[in-house]
Structures are given as structure tokens and as C-alpha cells.
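Asks: Structure here, sequence nowhere to be found:
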């Protein structure tokens, strides 16, 4: 966590990592050049391919963006599928088409979440080209949505979306000096930047980026019991999680503070906030003693097998501008 703290707080000691950053730049730049020159092969899918990725490490809202896009396409009668790496899962046989009862510890938390929210094919495969070919052959999808994969150039794409949050690009340096997988200049070649929350207007590194921006809001819609799946309104949740109760919030996402801030903004008084690493594999011993344990939906899929009735997750839905959806549909010709 200390390295990530340095990335976003502008600590000067990261300069000791300059030799490693130069090596990372050389290798990554050479790799992309080899794909551009067709020295390394890239796969052209018969499906329309939308990449929802980022240029920085860590979670910042890619999965809610994918879910929102899929729901919009489905509402227009367009069939789609989702392809992910399956990060954090133990599955070794690829490509793998998720089933309804898959354990998130096997397939990864984000694939499990998407499969439970959407009644569409969800496939995991670290080799995106192979996964895309599998989806072509075994599903009726017209559009392939890739959750992550902006840097996976072995799969050609029709649309590139870069998702960012209020942390922006941190100190603006490449790994490991900073959080970036690619330079800020890469933002000028994507189709859209999707901002999850407030834009970091003060960051000088973003001043020369000309790509269109879509402001995304993650809007809480309901509280859902992790064990029983009972659903209550936000107002009912506020009343249930009263100030007289001991309420503990936990989050194992890319930016846990975002979840804690959401709870605070909703008026819920939290006794303790527990932050875990992104993709943390929760165990029963991680569950705190409390009257109520509040968590994200991403964490809930990993806690469902052992959660008690005092555990609830906040369902959130991504809201994106109408102009963004119009652009996407026009570019996809749907």
C-alpha cells in the first residue's frame, strides 16, 4: 500500500525506481510496436469488440461500465457476451463459460458478479483472442464486451473505452514509479474516457488530452441481504442501520474509500471501516463482530457462502449520458 500511497501523494522517493520504469517503457513500447507492424499476430473477431479498460493499475469502475453497456444493448435487442481474464480465480481450464453455480473463488469475483447480474454468456480466458474465438463459436452474441484488456493487443477492437476515477493518473509516471500501464498520451487514441465520479481537473498531465469524456455516476439503488437475498430500499436501510447499532463496513475493491464515502454521504453512521486489497479472497474470519456488516456487491459474491443474516451489500447502477450511448450504438451500427 505504501507504493500506491506514493503514486497518488506525489512522493519524490519513487525516482529510485526510474531504471525499472525505463525498462518497463522499453518493453511495453516495443511490444505495442510489434503488434502495430504485424510482427506479432492479432485476432480480428467476427463480432463487434468493445474494450473497457484503463491505463492505470487497480479498479476504477470498469465492471459497472460493462454492466451498464450490456443492459443498454440488451434493451435494444442486441445480444452480447462478456470476456474477462478471471483475475483472482483458481480456474485453469480455458476458455471457460461460467455456469450459474460457479464459485467466485474459482472463476474470480468480477466474472461471478457479472454473470449474476446479467443473463448473458460470461467467459474467462487470460488469452483474449482465444476467448473471443470461443464466444464466436459457442454463443449467439453480436457484441463482445471485454472487461479490461486495453493493453491486450492480440485482440483487435472496434471501440476502446478508458475508465478513470477521481485519482486520475496519479503522479503521471509509468510502472513502477507510478500507476500507469501506458502513458497519458494513450488517452488521445481511445474512443471515450469514462469518468467514475469527479474529474481530476487539477492534474496538469491531463491538460492535453482531447478525447471526449462521459461522466459516469454510480447510483445506489437498494440494499440486498447477502445470505437471504432480501432487498430493501435505501430509506429502509438507513432506518435499519440506525446509529444505535454497531455498523462495520468492509471493502476489497480498487479504491475502498469510495465505498466508505458513499455510506457517509447516505447518512449511515459507520462504527468501523475495514479496507482490504482489491480481489481479496474473504474468509469467515474476516467477518467482523457487528450488528450489521455492509459491503460492496463485488465483495458479497465472495462472502455469500458463509455470510450471516447481518450482512448486506449496496447495489449500485451506473448512469451514463445519453450522448455516450448514442455514440456507442452508432459506432457499433446497432
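Replies: Thanks, I have the structure now. All values reported here derive from a predicted model rather than from experimental measurement.
Asks: CA only for contacts and neighbour counts going forward, please
Replies: Will do.
Asks: And for the nearest residue to residue 288 once chain neighbours are set aside, the neighbour number?
Replies: Distances taken as CA to CA, 6 or more residues apart in numbering place residue 248 nearest to residue 288, at 7.2 Å, with adjacent residues excluded. Close neighbours of residue 248, defined as other CA atoms under 10 Å, add up to 21.
Asks: from what I can see residue 248 touches residue 270, true?
Replies: Yes: with contacts counted by CA atoms under 8 Å, residue 248 reaches residue 270, the gap being 5.8 Å.
Asks: next, the one to line up against it:
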């Protein structure tokens, strides 16, 4: 079982609780903050130009490093906006992908090419998705290919100042703002005073974890589906997950916070052996022992595992229901610009 070790473990503890290491890194955090403020000021004063796009952009991001729930939030926004009749596209950095420039994601794409999260978003929602280091160029590529698009969601990109945004959705989990300091003295990627656009706060947690007013989201496991059926588009079933209680299973997760997944499985009454993997683990080789019989993975892992690669192992994909309060959807729709007649 992989656990954070050495400097990684010390940093994670310091980012949450403070201590001597966080104090020692404060000068570097101050330098990071100064550079961030300078970049933001260049755009605010007009010396660097924010791009112009013909459709509004909603940026989904978090101030804290590590997974706080951006992808489930993006998927929920897509569902909400599509239900309102919006034609929505998604742009993403495509972290972990090898594609150069900008690429449009398709069912034939691989996570190695376009990144695991963009591929998952496209497979789950059917929405057009474009990836690229330059978010503005990715947006332009998507709008050129899908000119009927009325609205864009940027999966991450809060610190991509050239990207225009009509609204930002800030996602926090139980960690809140950690020790409240900027990298590397703390986990914050930006000073909270840098953003000027309208913002909504969503807590991927049972209770608010910062002083910022916001909305809560309930996360729960929806069920399980075999890897082959998941790729075929079949839904997960709660009964399939419940049937695994009392059986020896291994749970693997290539997430920033894998223990969150493991805890949810235990809450369902499963006795699991855990295999935490690095975030965005590539699954170039099977990470579990060859004699493993049954494995549970997340959808983020599933996009990197084709059924023909798993041999005799029975792999179940465990899916997540992510349900923000109704007030979140109402607040979001109220802040969107009026649709063209």
C-alpha cells in the first residue's frame, strides 16, 4: 500500500496544520504571492490583455492544490445546463495527456493523449471537449468545430488570467484553505483577493470548511458496473456494489485523495484491501498482484483501462452521485448572462 513518504508527507501535514516547516517556507510563499499579484495586476491594468470569446465561460476550480471535486462539479454543471437547453462545451488543460497544441476529445481518444479527466467528462456527458495548455486556443478550437455552442465550462483555469470568465465556481473539500498560506508554505494556489469576477462557492463536504458563504454537495456511491459494461455505457447498479459485501476485494484509486474513495466503500460495508496510487496514475502496467480476483476502481481509473487488458481479474467500476443543494443550481442560473434571442 502506497503512503506519502518523506517530504511529501511532511508538506501535506504542514499545509493542513502549520508547524516549523510551514514557517520556514513562508518567505517562498511570500515570493509566490508577489509574483501572482504582479501577473494579476498586469491584466487588471490592461498591460496584458484578457482574450475575448463570443460565448460566456464558467471556470470551475479550487484555490487549494489536490483534488477537491472539480470534475464531479463540472459533470453536474453539464447536466444542469443541458437540462436547461444550453449547448455547452468544456475546455481543459488535459493534464497528463501527450497531445501537443489543442485537441478535440472523442470516444477514440485515450487518456494518454488527452488526459483522464477530459476523456471521462466527454464519455459521461457527450459534450464536446477540447484540451490544450492554452485555454483560449482550446476554446477557439472547440467553437470552430462546434459553432452552435452557447456556453463554455473550463475544468480548472482560475489562474489562467488570459481566459475570460463570466463566473467562477470555487470548490472546497474538508481541507478548506488548509493553513491559509500560499505555496509552498501552504496549499493555496492564489490569494483570495485576486479574483474580481462573480463567484459561487461549492463545498464538496458535509459542512462548510471556510468562512466563505456557499452551498453544500452530497457525495455518495451510486453503485458498481463491470469494466466492460462501463465502456459499453451501461449504468452502475447499487445492488452490484452491495453484493460485494463480505467478499475479499482490493480497492485501487489513482486520485489526489484516494482515502476519500476508500472511506466511502467502507461506509457501504465493504471489507477492502486498499491500493492508493499517484494522482493520474497511467496504468501502463497492472498495479495489483497477478493473483488478485476482484478489484474496485473509480471512473477516473476506468478511462485508462480497456477491458481486454485486465485478463482474468474481475474489475468493477464504482460510480459517484454528486448532488449539490438545489440552491446552488438556482444561484448559478441566476448569474448567467441572458441567452441571445
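Replies: Great, that's in hand. All values reported here derive from a predicted model rather than from experimental measurement.
Asks: Next, find the distance separating the aligned partner of residue 74 of structure 1 in structure 2 from residue 149 of structure 2.
Replies: When structure 2 is aligned by TM-score structural alignment, residue 74 of structure 1 is paired with residue 82. Between residue 82 of structure 2 and residue 149 of structure 2 the computed distance is 11 Å (CA to CA, to the nearest Å).
Asks: Identify the contacts common to those two.
Replies: Applying CA atoms under 8 Å, 6 or more residues apart in numbering, one finds that residue 82 of structure 2 and residue 149 are jointly contacted by residue 88.
Asks: When the two are compared, which one has more neighbours?
Replies: Neighbour count, other CA under 10 Å: between residue 82 of structure 2 and residue 149, residue 149 has more, with 18 against 14.
Asks: Spit out the contact partners of the more buried one.
Replies: 55, 87-89, 143.
Asks: Dump the residues you listed to CSV, plus secondary structure, distance to residue 187 of structure 2 and neighbour count.
Replies: As requested, the contacts of residue 149 of structure 2 are arranged in CSV below (DSSP: H, G, I helix; E, B strand; the rest coil; distance: CA to CA, whole Å; neighbours: other CA atoms under 10 Å):
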residue, secondary structure, distance to residue 187 of structure 2, neighbour count
55, coil, 32, 17
87, coil, 35, 18
88, strand, 31, 22
89, strand, 30, 24
143, helix, 34, 21
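Asks: looking at structure 1, which of those residues still make contact?
Replies: Of the contacts of residue 149 of structure 2, the ones still in contact in structure 1 (both residues aligned by TM-score structural alignment, their matches' CA atoms under 8 Å) are 55, 87-89, 143.
Asks: Let me know the closest of these to residue 296 of structure 2.
Replies: Set against residue 296 of structure 2, the nearest of these by CA to CA is residue 89 (30.4 Å).
Asks: about what we covered before: now do the contacts for the match of residue 74 of structure 1.
Replies: With contact taken as CA under 8 Å, 6+ apart, residue 82 of structure 2 is in contact with residue 88.
Asks: host element of it?
Replies: Assigned by DSSP states H and E, residue 82 of structure 2 belongs to helix 70-83.
Asks: Please apply the same query to residue 119 of structure 1.
Replies: Counting by DSSP H and E, residue 119 of structure 1 is part of no helix or strand.
Asks: if I look at it, how far off is residue 324 of structure 1?
Replies: For residue 119 of structure 1, the distance to residue 324 of structure 1 - CA to CA - is 23 Å.
Asks: The two: who's more crowded?
Replies: A count of neighbours by other CA under 10 Å puts residue 324 above the other of residue 119 of structure 1 and residue 324, at 16 against 13.
Asks: where exactly do the helices run in the stretch 201-334 of structure 1?
Replies: Per DSSP state H, counting those that start in this stretch, the stretch 201-334 of structure 1 has helices spanning 234-240, 256-265, 297-303, 322-332. These are given in chain order.
Asks: Would you tell me which of those gets closest to residue 29 of structure 1?
Replies: The nearest among the helices of the stretch 201-334 of structure 1, by CA to CA, is helix 322-332 at 28.0 Å.
Asks: angle of that closest one against helix 62-75?
Replies: 70 degrees (axes from the mean of the first three to the mean of the last three CA atoms, to 10 degrees).
Asks: is it true that residue 50 of structure 2 touches residue 164?
Replies: Yes: with contact defined as CA under 8 Å, residue 50 of structure 2 reaches residue 164; the gap is 6.1 Å.
Asks: These two - which one has more neighbours?
Replies: Ranked by neighbour count (other CA under 10 Å), residue 50 of structure 2 and residue 164 place residue 164 first, with 20 against 16.
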